[in-house]
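A.B. asks: Sequence and predicted structure, then a few things I'm wondering about:
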Amino acid sequence: MSELLSDGSPLANIMDIAAMVCLVLAALLSVAAGIGLLRFPDALSRLHAATKPQVFGLLLTIAAVALDERSLATLAALVPVFVFQCLTAPIAAHMVGRAAYRAGQVDEATMVIDELGPAIERSESLYR
């Protein structure tokens, strides 16, 4: 098996090309996120542009590193990074979105359903 993955072997070349493709795709996702941050009109849209490509871009980057290193130890070290990012990114985006809503940084004309407004009004009426 080790001769299949040695430098210059066809399988090693395929893995190197796959790693390169993963990195290029991750870079394109980063560019798309940057363009979205600049072009989208309000905080919620920008938040969407920043968080959606992030997780998939990280997955592609981790895949590229794992394909390049070809080591189970490296993969074992990278999996917790991906898991923690998948756990924390949505929570952080949720909290930033709530803060933007409360600060009035949301374009209400583009919202289809406003579920947070009534919840905030109920909570504020409890503390008055």
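C.D. replies: Sure, I can see it.
A.B. asks: all contacts plus neighbour counts: C-alpha atoms, from now on.
C.D. replies: Fine.
A.B. asks: ranges for the helices of the protein?
C.D. replies: 10-39, 43-69, 72-102, 116-126 (DSSP state H).
A.B. asks: okay if I get these as TSV plus mean neighbour count and distance to Ala109?
C.D. replies: Below are those laid out as TSV (neighbours: other Cα atoms under 10 Å; distance: least, Cα to Cα, whole Å):
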stretch	mean neighbour count	distance to Ala109
helix 10-39	17	17
helix 43-69	19	12
helix 72-102	14	13
helix 116-126	10	14
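A.B. asks: how about JSON lines for the ones you listed, with distance to Thr110 added?
C.D. replies: As requested, those are exported to JSON lines (distance: least, Cα to Cα, whole Å):
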{"stretch": "helix 10-39", "distance to Thr110": "15"}
{"stretch": "helix 43-69", "distance to Thr110": "10"}
{"stretch": "helix 72-102", "distance to Thr110": "13"}
{"stretch": "helix 116-126", "distance to Thr110": "15"}
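A.B. asks: before we go on, here's another structure to hold up against the first:
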Amino acid sequence: MNAGDVVTAVLLPAGAVFSALGALGALRFPDLLTRLHAATKPQTIGLLLILAGVAPQTGSVSAATPLILVAFFQLLTAPVTAQTIAGAAYRAGVIDRTTLTVDDTDQGT
């Protein structure tokens, strides 16, 4: 067993756990904002850990390049999507504004 196998053996299950906990949170959390948090942060970390676990098994940098692109686009799109959905829900009045700790929009109260 080489070092790449050890890295893979650690990172793949860790990524799976993060992804599973994110999915569980998306199902169990009570409101839209906390569900968005669960759907973006742990899922993104889980995917990055899985990609980092797969990378040592590819054997070359050119074979790992698509993994880097997937990670880049995940980091780019997940936060933007969550922000867009949350902003639309806020403007539509779906979010209970009394539960917000900080409201930087100057709307509401």
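C.D. replies: Right, received. Where do you want to start? Quick caveat: nothing in here was measured; it's all calculated off a predicted structure.
A.B. asks: ok, the residue nearest in space to the middle of structure 2 - contacts?
C.D. replies: Nearest to the mean C-alpha position of structure 2, by Cα atoms, centre = their mean, lies Thr44 at 2.5 Å. Applying Cα atoms under 8 Å, 6 or more residues apart in numbering, we find Thr44 of structure 2 in contact with 19, 74-75, 78.
A.B. asks: What does it correspond to in structure 1?
C.D. replies: Mapped onto structure 1 by TM-score structural alignment, Thr44 of structure 2 lines up with Val55.
A.B. asks: picking up where we left off before, quick check: the two most widely separated of the contacts of Thr44 of structure 2?
C.D. replies: By the measure Cα to Cα, Ser19 and Leu75 form the most distant pair in those, at 14.9 Å.
A.B. asks: how close does Val106 of structure 1 sit to Ile113 of structure 1?
C.D. replies: Computed as Cα to Cα, to the nearest Å, the Val106 of structure 1 to Ile113 of structure 1 distance reads 13 Å.
A.B. asks: got it, and Ile17 of structure 1?
C.D. replies: Separation of Ile17 of structure 1 from Ile113 of structure 1 (Cα to Cα): 45 Å.
A.B. asks: related to what we said a few turns ago, who's more crowded, Val106 and Ile113 of structure 1?
C.D. replies: Neighbours per residue, other Cα atoms under 10 Å: of Val106 of structure 1 and Ile113, the larger number sits with Val106, 19 against 8.
A.B. asks: how about stretch 98-106 of structure 1, which residues of structure 2 does it hit?
C.D. replies: Aligned by TM-score structural alignment, stretch 98-106 of structure 1 falls on residues 87-95 of structure 2.
A.B. asks: Stretch 68-79 of structure 1 now?
C.D. replies: Matched against structure 2 by TM-score structural alignment, stretch 68-79 of structure 1 falls on residues 57-68.
A.B. asks: and the matching stretch, how far from the chain's centre?
C.D. replies: The chain centroid and the centroid of stretch 57-68 of structure 2 are separated by 22 Å, computed with Cα atoms, centre = their mean, to the nearest Å.
A.B. asks: Give me the residues contacting that stretch.
C.D. replies: Against stretch 57-68 of structure 2 from outside (Cα under 8 Å, 6+ apart): 4-5, 8, 51, 55.
A.B. asks: so can I have a markdown table of those showing distance to Ala82 of structure 2?
C.D. replies: As requested, the contacts of stretch 57-68 of structure 2 are exported to a markdown table (distance: Cα to Cα, whole Å):
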| residue | distance to Ala82 of structure 2 |
| --- | --- |
| Gly4 | 34 |
| Asp5 | 34 |
| Thr8 | 29 |
| Leu51 | 22 |
| Ala55 | 27 |
